Structures are given as C-alpha cells and as structure tokens.
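> compute the structure for the input listed below.
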Amino acid sequence: MATTKRRSMGQISGENVVIEVAWMYYHEGLNQQDIASRLAISRATVVNYLQEARETGLIRITLAAPAFTTHRLAVDLCARFGLRAAYVVPDEGADAEAAFARVVRGAAEWLPDLLAPGDRLGVAWGRTVHDLVEAVEPHRIEAMTVLQLVGSMATPYGFTAEACSTRLAQRLQARCLNLHAPAVISRADLAAELRAEPILKAQLDQLQGVNKVLFSVGTCAADSHIVSSGLASPEDLAWHVARGAVGVLCGRFIDAEGRPVSGPLDARMIGITLDRLVGLEMGILVTPGLDKLEATRAAIRGGYVTHLVTGLTVAQALLAG
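Okay, the predicted model is just below:
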C-alpha cells in the first residue's frame, strides 16, 4: 500500500515553502487539503501561501487571448465596426469598479501580444491607462520605444502623463521618450515658441514615427477628467460641447463622427494632433464603462481604433446602437 510522505514546516524554510505550495497546487494538481496534510500545516496557511505566490509574482495566472477575441460579441464588433480585433471581458453582475478592473486587467494581458520588436508605441494618459500599465506583467520587447503623447498636467488620481509612459517602458524594458512641457500653455504664442524650442521640437518630431497607440477616451460630462486635470476649464468644455463635441482623445475634442472639434485650446496644447492618430498600424482603445459609450462610438467612426478592449455590457450597448 502506497504511503504519502509528510514534510514538516521545519524541513522547508522561508520563500521555499511558498514555492513548494505553489508547485504542488499548480503543477501537481493537489488540492489545498492534500497540501496541508503533506506539509503538516493548516489549510488556511496553504491559502495564504498561494495568495503570497500570486502577489509576489511567483505565479502568474492568465487566460489565453482567443477566449476573449473569439467571443461572439468580439466577432460581431469587428464585423459591425470594421475592427481588426476586439477583446470582450465578461462583466455580468459586476459593479462599475469591478467591471473597470476586469477590462483593465484584460487589456494588460492582451497588450504584449499586440506588440512587436521595433514598435514605437504612443501612450495616452488617464486612470484607465495608468491602471492598465500597472497591471502589465514584465516583458522584454526588443528595440521598442514608448512615447508620451500629451504633455504633463495635474491629476486628481495622483499620477502624471509621463508616469504612464515611463512605467510602461519599464515594464517592457523599452526606451522611453517623454514630453518635457505642460500639456496646455497659458497663451497660444507662448505655446508656439515652446514647440519651436530645439529640445521640445525634437521630442514632438519623434511622435511622427509612432506606429501604434494605446489610449482610452474621455467624456464631455461636467466631471470629465479633462476638466478635473486642469487641461480644459468648464468654459472650454462648454464651448466645445456647444459645437458638437462628444468625447476627448489625447486631450483633443471630437464630435459624434470622430471629427476634430477645433478651438482656441488646440493652439495652446503641447502634444500629438488628431490627424497623426488616424491610419496607424494599430490603435488600441480601452473602454471600461458605459459612461464612455458615446465617445467610444465617435473614436471608432473617426478611424482611430483598430483594436478594442471592453466589457460585455459595453459591447452589447455598442452593437445595439
């Protein structure tokens, strides 16, 4: 009769016990009670060790992208809107924050599959992009460059535009090119002078070579991030909304068809222009909630999107519209 060898905690020390527990659970297929019996520890301790293994990066749990990109709604989105790919995350029964977290996590897991050696990836800003970047597992993509698309600004979330690009570059072991200037200048003539400065001009010129972009869209609601960050005043927002603006893309306003709604604010901005975001090799849009539904439709119609990451609820709403 076969016997199971028991090992006590005294025989396994420090980090090794976490690895041992993770190996038994994920590679040997033992359940938590079996592991507890083998190591002479409680089941609760096994649960804690498995949690520690995930939090410290010893274990990475991912689901294969085809599970989401071949979902019926993902296929329907591509057919309806001419997208090259869509990644639809289940969110039934999830509240707004839980749905947000699921979509951001899904985008973080899919992103490395969409990148290739030598890419020049432009990165926008905002909570969605920031949280996505934080969720990306470290990868190395050869000869890759990450570029900040919009200048710096204040933010109520405690991060900056350059933090998004810098952090992603670190995750991907890529070169990082940031814009060393505010996103909005007080006067148009001063902004023009800054754009002509050799150092900043060289940085802006680099944006011309971007072949892929990662972004979310902003809304034109009164509490829009474009206002809370100081990029636009409530008066600026009202001015653009009165002229048909329904969304914000990299700090620029767009109408329901994705066309630029240009105004005095554009002359004061430091960052990529909307015409440079159309016709790229890849435009990766992440839409985590229904509040961005109208802006998402506009971005798709404007030709800025080739790849979409969203939740099931948003996907159904897009298709119903």
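
> only C-alpha atoms for contact and neighbour calcs from this point on.
OK.

> quick check: buried residues in stretch 83-103?
The neighbour-count check on stretch 83-103 (16 or more other C-alpha atoms under 10 Å) flags 83, 85-89, 91, 99-103 as buried.

> swap in stretch 17-28?
17-19, 21-22, 24-25.

> now show me the structure for the sequence below, then we'll compare the two:
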Amino acid sequence: MEREEAMLAASSMYYLQDIKMDTIANHLHMSRSSVSRLLRDARDSGLVEITLRPTPTRGPGLAKKIETCFGIATHVVPVADLADETERLEQVAKATARMVTGWFDSDMIMGVAWGTTLAAISRHLGKKPTRGSAVVQLNGAANVRTSGVEYAGNLIANFGDAFDAQVHLFPVPAFFDYAETRNAMWSERSIVRVLEYQRRADIALFSIGAIAGEVPSHVYSAGYLEAGDIETLDSEGIVGDVCTIFLREDGSYEDLSMNARATGPTPAELRAIPRRICGVAGDNKVVPLLAALRAGVITDLVIDEQTATKLVEHVMELKEGAASAEELAFQERQSAAEPATAG
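The predicted model follows:
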C-alpha cells in the first residue's frame, strides 16, 4: 500500500471509526508503532487537523465581520487573553503553515515573501512531497549591511524542502539606490526568469510589515532602511508594507517615491495571483493590515483573535467617525441654506 493511502486508511479508522491501534495494525498488516507513525505523519502533513476549543472564542463572529466587510476568507486563531505577541505570532504561524500545506500541491507555483512572520511559518511546515512544483522568492533581500541572501535563502529553502519543490531565489536588493538601476535590472534575463515565475504563481504567501511594535517587522529592524528612508516614510504618510511595497492608510501606493526603488510585487501585480494568503499577528499590524485590505491584496487572512478584535474595533471607530463627520457636514449645509431672520 502506498504510504499516503496507508495514512488515510489508518486515520479514517482511528479518528472516524474509533478503532484501536492494535486492530488497525492487524488490518493493515503492520506493527502498532508503524500505525502510530502513520497517524503522526497524517497530523504533520495536514491530512488530519485537530482543533481544541477549551474556552469560548470570539473567533467565528470576528471572522464573519471581517469577511462581510472586506469580502475575504478569514480564519481567526484562538489565543489566550494573556498571550504575548510572540505567542500570538507562533499560533498564527502554525495555523498558516497547516493551511498552506493543505492548499499547495503538485504542478503549482507558490510565491513567498520574507520577514519575521514568514520565518515563523517556515518552521512549522509539514512535509508534503509534490511533483513539478516550484517556490519563488517574491522580493529581494540584500541591503547595505548584509547580503540578506542567507536569511531569505534559508527561509525559501524551508518551503522547498517541505514540498520537494524547485526553489527560485530573487538575487536583488530589497531596495535599489536608484529607480533607474531597478528598471535596468528588470531587463536582465536572469531577473526576467524569476519575474515570470512570480507572475505564474498560483499562491502568494506574505505578511504585513509594521514600522514599530513588540515584534518588529524584519524590513524595519535589520538594516534595510536608512535614516533618510525612514524620514521619507514619515513625510509620505506610510503606515506599513506588503512585500516591501509601502502603503498609506487608505491603501494607495502608486506615487510613493520609495516604491520606485522597491523590488516586491505591487498590489496590482499581487492581485493577479489567484490565492493570496496573509498571516498577521500583533497590535502594531492593525493599521497597515487595514491598508492592505483596502489595497485588495488579500484573499485569505489568518489572524489571531486579539489582533482581529482590534481590527474590527478600529474599523468600527472609523465608520462612526465618518458618520459623525457626515452628519456635521449635513447640519452645516442645512444652516447655510436657511434664510437669515430679520432682527
């Protein structure tokens, strides 16, 4: 029996039919320890998912609100109220890794960004051998202090190893010094080849970059930006980034000067990829996440319960503020239209 078939058979008998391991071993003509390994591999690969909900969770209600507001699939990961941001990140990384393992398959291409969240996701990937698949790096990683190649290369390699997929690295800086240099490089055949893999991707996997926070985003904490760059971000109203493309709070990005030097796919280019998975954890990600949602770059959101709560609260506050401003403007128009009363 093929191993995948054996995993499915053992899992079905154990989890669905409540058959004991000794009986399964006799039925499959193998040892009890072999059955135990099959069940473990089934869990690691995502074939079997076990969910525990020891306390009530707001997750389903939060997910529904986010889905209704933004039209995306949302998975809210339950976390303890006292969990710190590192623990919240780990739980989101585990959930995202399970989903990616389930969705990615043979003859598919997955584009992967790099960063703190993606590194955590890569550590939790289950082994799922595929055929004819590829993993491509979405944005450059080098900077003036380090090549960045080893960091991004190891991260992307973890995805390749998990899926037995061919790996395509993107050997360019995260940000060029000059937009003209970037434009020239985009004509080089070696770069064109990587860009073509990015364009053909079936899945894009990324997170949200935030300028500050308890767990800072890698692009802001590892020497990718100079002091002058940070000043530019502040002056242009930038709240965060997706794949090193910077966004304002309203989701706009086209006229930002830093983006002319950036190497990641723009929101318009990301939107051409059918499934776009974003894993997010952390209070500092709420505002840049809203910018990414407004830019339309996400189809599937994996978010921890605390961050989801703050996102919903923030959206509601903005709506209430907009309603109050509209009511005030209406009253002012009404007052201006009223005829003056003679004294």
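
> could I get the TM-score for this pair?
The pair, once superposed, lands on a TM-score of 0.74 when counted by TM-score structural alignment, normalised by the length of the first structure; 273 aligned residues with a C-alpha RMSD of 3.3 Å.

> how about the strands of the stretch 201-321 of the first structure, start to end?
212-215, 218-219, 245-249, 252-255, 282-287, 307-311 (DSSP state E, counting those that start in this stretch).

> tabulate those (CSV), appending distance to residue 274 of the first structure.
Output for the strands of the stretch 201-321 of the first structure, formatted as CSV (distance: least, C-alpha to C-alpha, whole Å):
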stretch, distance to residue 274 of the first structure
strand 212-215, 12
strand 218-219, 14
strand 245-249, 8
strand 252-255, 7
strand 282-287, 12
strand 307-311, 17
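
> and the strand or helix carrying residue 160 of the second structure, what does it pack onto?
Under the criterion of DSSP states H and E, residue 160 of the second structure resides in helix 149-163. Using 3 or more C-alpha pairs under 8 Å, 6 or more residues apart in numbering; DSSP states H and E as the contact test, the elements touching helix 149-163 of the second structure are helix 116-123, strand 134-137, strand 166-168.

> swap in 7 Å and give it another go.
helix 116-123, strand 166-168 (3 or more C-alpha pairs under 7 Å, 6 or more residues apart in numbering; DSSP states H and E).

> map residue 304 of the second structure across to the first structure for me.
Counting by TM-score structural alignment, residue 304 of the second structure corresponds to residue 311 in the first structure.

> now do the contacts for its match.
88-91, 103, 288 (C-alpha atoms under 7 Å, 6 or more residues apart in numbering).

> please name the spatially closest residue to the aligned partner of residue 186 of the first structure in the second structure (chain neighbours excluded).
Alignment note: residue 186 of the first structure maps to residue 177 in the second structure; criterion TM-score structural alignment. Sequence neighbours aside, residue 261 is the residue nearest to residue 177 of the second structure in space, at 6.7 Å (criterion: C-alpha to C-alpha, 6 or more residues apart in numbering).

> residue in the first structure paired with the one you found?
Checking TM-score structural alignment: residue 261 of the second structure goes with residue 268.

> with residue 88 of the second structure instead?
Using TM-score structural alignment, residue 88 of the second structure sits opposite residue 99 in the first structure.

> check residue 199 of the second structure too.
So, by TM-score structural alignment, residue 199 of the second structure is matched to residue 208.

> gap between that match and residue 165 of the first structure?
17 Å (C-alpha to C-alpha, to the nearest Å).

> cool, and residue 33 of the first structure?
In terms of C-alpha to C-alpha, residue 33 of the first structure sits 44 Å off from residue 165 of the first structure.

> the more surrounded of the two?
The residue with more neighbours, out of residue 33 of the first structure and residue 165, is residue 165; 28 against 15, by other C-alpha atoms under 10 Å.

> mind checking the SS state of residue 324 of the second structure?
With DSSP: H, G, I helix; E, B strand; the rest coil as the basis, residue 324 of the second structure sits in helix.

> what sits against it?
Listed by C-alpha under 7 Å, 6+ apart, residue 324 of the second structure has no contact partners.

> what do we get in the first structure for it?
Aligned counterpart of residue 324 of the second structure in the first structure: none (TM-score structural alignment).
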